[in-house]
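> sharing a model that was predicted from the sequence below.
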Amino acid sequence: MARADFQVEEKGDGAVLSLSGDWTTTSLGRTGRRLQDAVAGRKVARIDLTDLQKFDTAGALALVQGGVGGLGKAAWKARPEAGRIYALVEKLERQSVPPPRRADPVTRTFAKIGHGVYDFAAEATLSLAFLGRLIAATGSALKHPGRIRWAAWVSQAERSGLDALPIIMVTNFFIGAVVAFLGVDLLTQFGAGVFAVQLIGVSVLREFAVVITAVLLAGRSASAFAAEVGAMRMNQEIDAMQVMGVNAFQALVIPRLAALLVMLPLLTFAAMLAGLFGGLLVTWSSLNLGPAFFMQRLQDDPNMFQHAMVGLSKAPVFALVVAAIGCRQGMAVAGDVESLGRRVTAAVVQAIFAIIFLDAVFALIYLELNL
């Protein structure tokens, strides 16, 4: 392997560049930089290839970047194969576009805000389109009850409702116990420990039971809906259903929505019982207030039933939101796994955000209605 080298001689019609050795990747070293310094300010008219042994794209790139350009086929007559490599590299180097200059931080910040606004508007538009198709499919199902897939409804109700009952009851049991611990510790300081029963009843029946249940279903069912529907969309099963004349909304979306619509109020009621039971055990152990006294205090409060109805009234709305968001994100999955992961994550995040937002709206409404 001969090291790459060169010589530049001035003649009447211009400089003559003589190449020697192997102008390859392993033999160039710093020859390209030296060539650039030697040719600077000169016009290479001819090239001498007498002592050139090997030549590859790295050698051609060193010539082009060194300022040796515009050499025609005649200059490479002695080594036509080297001339073809040189012409190819010179063309690619001439056509290459320099990388775009990175914008300043202020421009990038505003661009990011603009992209966020555009994505939000696009997501809102697609959600409204999904809502319109869902309403049309629901109306069609009510108009033709014989087309309802009852088996799918029952299966989804079991998977999204009954299978979630243990985790929902256990979680709300501990929520009721935590509220009772805080209430007993705080109210006992003022000699009003007995009012911890009312605190537990109001917090569990009115807020915690329905909100915790909806959030758990958002993480459990909304993600499952998005993953199931999204996987079917990735495998083009939804396209096949449309080709066969099957309405994807009636087959996939409405059964899941109806299942949550039925099961979430029932799960909320079970969560209320579990939360009250957790509070009962804490007050029994901390204040020595027995179960009979606990239940009697709840029954003596005339507003306790109203609090329970307020909590149960939120459940159908939360069910519609969780199911619709999960199916909506599933329908928006593209053909890759990365899109599926993004949509499943978006389904959980949007469902939880919608639950908290709607709970605040319900609180304002019931406050105005004195309920």
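Structure received. Source: prediction; values computed, not measured.
> CA only for contacts and neighbour counts going forward, please
Fine.
> now do the SS call for residue 146.
What DSSP: H, G, I helix; E, B strand; the rest coil gives for residue 146 is helix.
> tell me the buried residues in the longest helix anywhere in the chain?
Longest helix of the chain, by residue count under DSSP state H: helix 105-143. Within helix 105-143, the residues that count as buried by 16 or more other CA atoms under 10 Å are 127, 130, 134, 137, 138, 141.
> here's the one I want to compare it with:
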Amino acid sequence: MEEFAKLIEETRPDGTLQLRLEGTLTIAHIADIDSQLRQISGPVSQIDISAVEHIDTVGAWLIYRTARNHDGTITGAHSDAHRLIEAVSGSDSLPEPEASQLPPFYRLLNDVGLATVDIFRTFIEFIGFIGQCVKAIFNLILHPRRLRFHSVVQHFDSVGVRALGIVGLMSFLIGIVIAQQGAVQLRQFGAEVWTVNLIGRLTLRELGVLMTAIMVAGRSGSAFAAQIGTMKITEEVDAMRTIGVVPVEALVIPRIIATVIMMPLLGIYASLVAIAGGGLLCWVSLDIPPATFIERIREVTPITDFYVGMVKAPVFGAIIAMAGCFQGMRVHGNSEEVGRKTTSAVVQAIFLVIVLDAFFAVFFTEIGWN
């Protein structure tokens, strides 16, 4: 049975230490030899390892380090020990790599350049992914039996039904905030009654659908990326391809269909709840009865505001679903990538939704829906 390493210290007449190591000097048998060698102070004249039976790279490094730090010589090394000590001493003499000394401005340019290249690469890949989705939709139209209806219904529940609580609470509070801030500002001009106009038009035309889209992007878009990304890590997507199932048709299209259908419904729900929140504050703060508030909403809110919201909602839903699934499909390597791509999915979806909302605002103004 191999014995643990032992360290014996002897003081020579000239005041220097002579160290003698015995036993097995391997990582499994070193025990506290490392700490004992680190506590040695003063010059060491000789390190005798003739009684060492077995040695590995860790033991050779401890011997070499002690001899180097205390200017000692190593004696009694057998062939294997001598070879290992030579190897660790050679690696210790390699020059350290020099750190990059680029000026901060050049480093900034490098980071900006890399980020720009990554944005363009992602954009091109996203366009290609949209093409795959369009192709898959045409294939499903030609072969409707390949559409997974049970998966679509399941995503109806996750995207829509389970989001009613948080979307309703958020919309109710937004309606109260719009009414409160509008009333405070309009009161300066004696025009508190116009608060109703502000609530009706802003919620139906913009904030109802936009805030719902942001909430769905953070809730469902991230879930899509995480779910598909995990399937990529566990090679379930590759297994689907092996058995002849198209991953885009099985995983992406049901999520897109569910989100496109549920977004207008959630948008209507959010707008109505926001109007209810604003009406409650108008009743409490401005003494506008609910019946009067509803009648005023019907008078001042054109039907085109409702049309604008309903046109934007399915487009936002498609963008959110495609962004989440696209980032999920890009996951590779390890589970850490799932977190990165999930974050990227939320950021990308919210960015695209806001950009599209700005585009729709200009477009509808130009065609006279203002």
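That came in fine, so what should we check first? None of these values were measured; they are calculated from a predicted model.
> just give the TM-score of the two.
The TM-score (TM-score structural alignment, normalised by the length of structure 2) is 0.81; 338 aligned residues with a CA RMSD of 3.0 Å.
> follow-up on the earlier one: which other helices and strands contact the longest helix of structure 1?
helix 254-287 (3 or more CA pairs under 8 Å, 6 or more residues apart in numbering; DSSP states H and E).
> how much does the helix it packs on stray from structure 2?
Overlaying structure 2 shows helix 254-287 of structure 1 at a mean distance of 0.9 Å from the equivalent residues (mean CA distance after the TM-score superposition for structure 1).
> tell me, that helix lands on which residues of structure 2?
Counting by TM-score structural alignment, helix 254-287 of structure 1 pairs with residues 253-286 of structure 2.
> where along the stretch 201-350 of structure 2 do the helices fall?
All helices of the stretch 201-350 of structure 2, identified by DSSP state H, counting those that start in this stretch, fall at 208-216, 222-233, 236-242, 247, 253-285, 290-300, 303-329, 336-366.
> and of these, who's closest to residue 66 of structure 2?
Smallest distance to residue 66 of structure 2 across these (CA to CA): 40.3 Å, for helix 336-366.
> distance of the residue nearest to residue 228 of structure 1 when sequence neighbours are not counted relative to residue 116 of structure 1?
In this structure, residue 228 of structure 1 finds its nearest non-sequential neighbour in residue 330, 7.2 Å apart by CA to CA, 6 or more residues apart in numbering. Noted for residue 330 of structure 1: a distance of 21 Å to residue 116 of structure 1, by CA to CA, to the nearest Å.
> before we move on, back to that, structure 2: which residue goes with the residue nearest to residue 228 of structure 1?
Aligned partner of residue 330 of structure 1 by TM-score structural alignment: residue 328.
> what's near enough to touch its match?
By CA atoms under 8 Å, 6 or more residues apart in numbering, the contact set of residue 328 of structure 2 is 224, 225, 226, 227, 228, 229, 230, 232, 338, 341, 342, 345.
> and the match of helix 254-287 of structure 1, how far out from the chain's middle?
When distances are taken as CA atoms, centre = their mean, to the nearest Å, stretch 253-286 of structure 2 is centred 28 Å away from the chain's centroid.
> go on, stretch 196-205 of structure 2?
34 Å.
> can you list the residues that contact that stretch?
Taking CA under 8 Å, 6+ apart as the rule, stretch 196-205 of structure 2 contacts 175, 178-179, 182, 208-209, 268, 271, 274-275, 278-279, 282, 293, 296-297, 300-301, 305-306, 308-309.
> the closest residue to residue 262 of structure 2 other than its chain neighbours and residue 167 of structure 2, how far apart?
Excluding its sequence neighbours, the residue lying closest to residue 262 of structure 2 (CA to CA, 6+ apart) is residue 160, at 5.7 Å. When CA to CA is the yardstick, residue 160 of structure 2 and residue 167 of structure 2 sit 10 Å from each other.
> any shared contact partners between those two?
In terms of CA under 8 Å, 6+ apart, residue 160 of structure 2 and residue 167 are both contacted by the residues residue 266.
> give me the neighbour count for residue 57 of structure 1.
17 (other CA atoms under 10 Å).
> counting contacts, what elements does the longest strand along structure 1 pack onto?
The longest strand of structure 1 (DSSP state E) is strand 44-55. Counting by 3+ CA pairs under 8 Å, 6+ apart, the packing neighbours recorded for strand 44-55 of structure 1 are strand 14-23.
> hmm, who's touching the strand it packs on?
The contact list for strand 14-23 of structure 1 (CA under 8 Å, 6+ apart) reads 1-10, 28, 42-56, 58-60.
> could you check the angle strand 14-23 makes with the next helix or strand after that strand?
Sequence-wise, the next helix or strand downstream of strand 14-23 of structure 1 (DSSP states H and E) is helix 31-39. On the basis of axes from the mean of the first three to the mean of the last three CA atoms, to 10 degrees, helix 31-39 of structure 1 is oriented at 170 degrees to strand 14-23.
> in helix 31-39 of structure 1, which residues are buried?
If you call a residue buried by 16+ other CA under 10 Å, then helix 31-39 of structure 1 has these buried ones: 31, 32, 35, 36, 39.
> in the residues you listed, find the pair that's most separated.
In those, two members sit farther apart than any others by CA to CA. They are 31 and 39, at 12.0 Å.
> overlap of the contact sets of the two?
By CA under 8 Å, 6+ apart, no residue touches both residue 31 of structure 1 and residue 39.
> counterpart of residue 363 of structure 1 over in structure 2?
In structure 2, the residue matched to residue 363 of structure 1 (TM-score structural alignment) is residue 361.
> neighbour count and distance to residue 19 of structure 2 added to the contacts of residue 328 of structure 2, as TSV?
Formatted as TSV, these follow (neighbours: other CA atoms under 10 Å; distance: CA to CA, whole Å):
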residue	neighbour count	distance to residue 19 of structure 2
224	27	64
225	31	61
226	27	58
227	17	60
228	26	61
229	30	57
230	22	56
232	22	57
338	26	53
341	24	56
342	27	58
345	29	62
